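K.L.:
using only what follows, build the 3D model:
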Amino acid sequence: MPWCVKKCPYCDFNSHALPKVQGVQEATSIVDLPDSALPAELEQAYLQALIQDAAQQQPLAQGRCISSVFIGGGTPSLISAKGYQWLFKQLKALFDFSADCEITLEANPGTLEHQPFADYLEAGINRLSLGVQTFDSVQLQRLGRIHSQDDAMQAITRAREAGFNRLNVDLMHGLPAQTEAQALHDLHTAIGQGATHVSWYQLTIEPNTVFFRTQPVLPEDDILADIQQAGEAVLHNHGYVQYEVSAWAKEQPCRHNLNYWQFGDYLAIGAGAHGKVTQPEGIYRFQKTRQPKDYLDQQPASMLNWQAIAADDMAFEFMMNALRLKEGVPSSFYNTRTGLSLDNLQPILTKLRQQGLLVADEQRLQCTAQGFNYLNDVLSEFVMD
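P.N.:
Now for the predicted structure:
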């Protein structure tokens, strides 16, 4: 869902400011939608396009059940809850959904950016991910966020009261001029409000963002390292388990993210979406056009850059995902997920185990604590010349 109320200066995701209705093709009404953040005509047209997109990808599922859906953006909560009810009714006519399918919606805390959370729960969404980023009012302004500290805290409370038992809070650290105490305050606040999952990651300056053109002054490396170490201790002491580089779960890890890191398959529906599917002749990646207008005009959107992962790239692609997981994956996954034998990688694996960067257990592909800290160096070993 590619629209936001406002584009944040650090954001390099496929997000676009809320448009006006002009220039959007009129669509036949599919549902009696209430007022929503998006113009009704645009919401209807986009939901219809999503279903046409999904229908053309139906064969790629190869009869497999949908076990998770992640609705990202942009700000997906700008779409009405009633719109999601219609969307999932259509999707379930195209695909088999597992009985315990995990359906995550990304939402921002601002009251302009979501409907009552109970309405999303009623639409079948059972996991919520709130883009808080920080509870510090000054930092929120620096980051260009339109919600306040109170908005963020109230959003978590209201989501829990609405019945969301699985609630992720996105937090960034290493913000401009941020101290260790400020970063830890964010964590303590999210924990105290009842987050069951925390995505905690360092702000990075990405190309094609406002921050890249006018770079803010970020904390020095020593401070960043102290924040990272102290924050990990706080999360650990409160019963959160780190299962991926930036993901901490108190109860259940995110099934959808686990599928990514375990090199599973996933479909791509919507402007800017990326997919990966295994076919008899190879493993393919593809994407959808980023511009919402182009996506709407195509209906159904083309499979852009449909390309097989080359055999020489497979080891790096697999390890780049699997070794992000704190517990790694069973060694057998390499063969079952790539179709290739692990035998060709044995010299590299032996070297990394002797260096203390991979665990000695040959039945697992897993970094040691030291290897996890030097993950980029570990992954570089799997780049084939």
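
K.L.:
all contacts plus neighbour counts: C-alpha atoms, from now on.
P.N.:
Will do.

K.L.:
which one is residue 240 nearest to, not counting chain neighbours?
P.N.:
Nearest residue to residue 240, sequence neighbours excluded (C-alpha to C-alpha, 6 or more residues apart in numbering): residue 250, at 4.3 Å.

K.L.:
surely residue 109 meets residue 131?
P.N.:
Yes - shown here, residue 109 and residue 131 form a contact pair, counting by C-alpha atoms under 8 Å, at 6.9 Å.

K.L.:
just to check, the residue nearest to residue 240 is in contact with residue 196?
P.N.:
Yes - look at residue 250 against residue 196 with C-alpha under 8 Å: they come within range, at 5.3 Å.

K.L.:
what's the local residue count around the residue nearest to residue 240?
P.N.:
By other C-alpha atoms under 10 Å, the residues close to residue 250 number 18.

K.L.:
quick one: contacts for it?
P.N.:
Counting by C-alpha atoms under 8 Å, 6 or more residues apart in numbering, residue 250 touches 196-197, 239-241.

K.L.:
derive a PyMOL selection command for the buried subset of those.
P.N.:
Selecting only the buried entries of the contacts of residue 250 in PyMOL, with 16 or more other C-alpha atoms under 10 Å as the criterion:
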select buried, resi 196+197+240+241
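
K.L.:
next step: the contacts of residue 250 restricted to helices.
P.N.:
Applying DSSP state H to those, no entry is found in helices.

K.L.:
one step back: neighbour count: residue 109 and residue 131, which is higher?
P.N.:
Using other C-alpha under 10 Å, the more surrounded residue of residue 109 and residue 131 is residue 109, with 24 against 20.

K.L.:
which residues touch that one?
P.N.:
Residue 109 makes contact with 130-132, 147, 151-152, 154-156 under the criterion C-alpha under 8 Å, 6+ apart.

K.L.:
now those residues in JSON lines, with distance to residue 138?
P.N.:
Output for the contacts of residue 109, formatted as JSON lines (distance: C-alpha to C-alpha, whole Å):
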{"residue": "130", "distance to residue 138": "19"}
{"residue": "131", "distance to residue 138": "17"}
{"residue": "132", "distance to residue 138": "14"}
{"residue": "147", "distance to residue 138": "11"}
{"residue": "151", "distance to residue 138": "14"}
{"residue": "152", "distance to residue 138": "14"}
{"residue": "154", "distance to residue 138": "18"}
{"residue": "155", "distance to residue 138": "19"}
{"residue": "156", "distance to residue 138": "20"}
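
K.L.:
this one next, for a side-by-side:
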Amino acid sequence: MSSATLAPATPGQFQLPPLALYIHIPWCVRKCPYCDFNSHAAGPELPEEAYVDALLADLDIDLPAAHGRALGSIFFGGGTPSLFSARALDRLLQGVNRRLAFAADIEITLEANPGTFEQAKFVDYRALGINRLSIGVQSFHGEQLKALGRIHDGAEAIRAAEMARRAGFDNFNLDLMHGLPGQDVAGALADLRQAIALAPTHLSWYQLTLEPNTVFWSQPPQIPEDDILWDIQEAGQALLAEHGFAQYETSAYARDNRRARHNLNYWSFGDFLGIGAGAHAKLSDPHGQIRRSWKTRLPRDYLDPGKPFQAGERLLEAAELPFEFMMNALRLTGGVPAALFEQRTGLPLASISDACAAARAAGLLDADPQVLRPTPRGQLFLNDLLQHFLD
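P.N.:
As a prediction, the model looks like this:
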């Protein structure tokens, strides 16, 4: 796609998108060998007070970028945010709310691992207004959990979901992997059936990938062959559909329309503030300029008062915006309204007409001009679809 086609939008075409907040808590009990997230093994004492102070100071610097918008969602990611006490998270949430308005129906999600579950602690989390959990189960089978370096066993994973419900969480996600070392189709489906039996409202079901800068990258395990992976994918999707889990994104499935609103904001090219070590942000201004920024990665640097929180930022050029937008929106199986492209990028829809026509001719993009939606083939070959929107 030629950047020459990217004419500026007409005045008033661009609209400030909804705003979310991502809070990164970078400590884990132990670093997993497959994990490429910014996470670090926790010492005997977590610097909760100092870290909350730093998070609020970080947010103070970024506040002008909110432009008066209320927060539609907050997501505590990690690491393992459930290592933090309810008292620390209470002080943090109160501090955030003094600085930014919360939407009346705000979604507040906390990532948690089964090995860190304590009933009283999670009752306290729910009382703070945290209304959604994302529980990192990954598998219920001891052999696979050991291979993944997880600190919990299958029984603890089951208890975690049960404790979440007893603590008052009627909306929770289970993270589950497939394509694990030594796993066959029967084993993958057994994991999925156990997850479904725990009655989560949402499942993130995704294939293990070997990422650079991980132990698995340098010491790769023996994972199933491609034909087994394909059989797992097909059988698992059929099982999820049978039990009322509708796929709405590449690896996300929800019951009763309990889609993850925070993640939907990402995929619809919404704005998000990011605070915490290694957190990323995507923010727009009223003139239609869009920036991505990222915070310093190491916790010790983030906590150093002599060092800035922000490690870098860049302004997205007009030629980058079609790919940036589509990279997110086309992960959604239902796509997005075509008009959203103009609202979120400030570019006229005509600027991507040639790319859309080529993608439709290739059978990768839905023929309906009112939506930007991948076809079933486009979902399978998403990278090929996205190539059409590269400058």
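
K.L.:
distance check, the aligned partner of residue 2 of structure 1 in structure 2 against residue 167 of structure 2.
P.N.:
Using TM-score structural alignment, the partner of residue 2 of structure 1 in structure 2 is residue 26. Distance of residue 26 of structure 2 to residue 167 of structure 2, computed by C-alpha to C-alpha, to the nearest Å: 25 Å.

K.L.:
these two: who's more crowded?
P.N.:
The neighbour comparison of residue 26 of structure 2 against residue 167 (other C-alpha under 10 Å) goes to residue 26, with 23 against 19.

K.L.:
hmm, residue 296 and the more buried one touching each other?
P.N.:
No - using C-alpha under 8 Å, residue 26 of structure 2 makes no contact with residue 296, being 11.7 Å away.

K.L.:
so what's the residue mapped onto residue 177 of structure 1 from structure 2 up against?
P.N.:
Aligned counterpart of residue 177 of structure 1 in structure 2: residue 182 (TM-score structural alignment). Contacts of residue 182 of structure 2 were listed using C-alpha under 8 Å, 6+ apart, and they are 144, 222-224.

K.L.:
let's have these in a markdown table, adding distance to residue 97 of structure 2, neighbour count and secondary structure.
P.N.:
Converted to a markdown table, the contacts of residue 182 of structure 2 look like this (distance: C-alpha to C-alpha, whole Å; neighbours: other C-alpha atoms under 10 Å; DSSP: H, G, I helix; E, B strand; the rest coil):
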| residue | distance to residue 97 of structure 2 | neighbour count | secondary structure |
| --- | --- | --- | --- |
| 144 | 41 | 21 | helix |
| 222 | 47 | 12 | coil |
| 223 | 45 | 18 | coil |
| 224 | 47 | 18 | coil |
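
K.L.:
got JSON lines for those residues, with distance to residue 375 of structure 2 too?
P.N.:
Below are the contacts of residue 182 of structure 2 laid out as JSON lines (distance: C-alpha to C-alpha, whole Å):
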{"residue": "144", "distance to residue 375 of structure 2": "34"}
{"residue": "222", "distance to residue 375 of structure 2": "33"}
{"residue": "223", "distance to residue 375 of structure 2": "29"}
{"residue": "224", "distance to residue 375 of structure 2": "27"}
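
K.L.:
now the strands: where do they sit in structure 1?
P.N.:
Applying DSSP state E to structure 1 gives strands spanning 3-4, 16-17, 66-71, 97-107, 127-133, 167-173, 197-202, 241-244, 247-249, 274-279, 282-287, 304-308, 329-330, 364-365.

K.L.:
include distance to residue 258 of structure 1 when you put those into JSON lines, please.
P.N.:
Output for the strands of structure 1, formatted as JSON lines (distance: least, C-alpha to C-alpha, whole Å):
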{"stretch": "strand 3-4", "distance to residue 258 of structure 1": "26"}
{"stretch": "strand 16-17", "distance to residue 258 of structure 1": "28"}
{"stretch": "strand 66-71", "distance to residue 258 of structure 1": "10"}
{"stretch": "strand 97-107", "distance to residue 258 of structure 1": "12"}
{"stretch": "strand 127-133", "distance to residue 258 of structure 1": "15"}
{"stretch": "strand 167-173", "distance to residue 258 of structure 1": "15"}
{"stretch": "strand 197-202", "distance to residue 258 of structure 1": "13"}
{"stretch": "strand 241-244", "distance to residue 258 of structure 1": "9"}
{"stretch": "strand 247-249", "distance to residue 258 of structure 1": "10"}
{"stretch": "strand 274-279", "distance to residue 258 of structure 1": "14"}
{"stretch": "strand 282-287", "distance to residue 258 of structure 1": "18"}
{"stretch": "strand 304-308", "distance to residue 258 of structure 1": "22"}
{"stretch": "strand 329-330", "distance to residue 258 of structure 1": "10"}
{"stretch": "strand 364-365", "distance to residue 258 of structure 1": "15"}
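
K.L.:
please identify which of those strands is closest to residue 57 of structure 1.
P.N.:
When those are compared by C-alpha to C-alpha, strand 274-279 sits nearest residue 57 of structure 1, at 10.2 Å.

K.L.:
what's in contact with that closest one?
P.N.:
Under C-alpha under 8 Å, 6+ apart, the answer for strand 274-279 of structure 1 is 60, 264-268, 283-288.

K.L.:
so which of the contacts of residue 182 of structure 2 persist in structure 1?
P.N.:
Contacts conserved in structure 1 for the contacts of residue 182 of structure 2, counting by both residues aligned by TM-score structural alignment, their matches' C-alpha atoms under 8 Å: 222-224.

K.L.:
give the burial count for residue 176 of structure 1, as a bare number.
P.N.:
Neighbour count for residue 176 of structure 1, taken as other C-alpha under 10 Å: 15.
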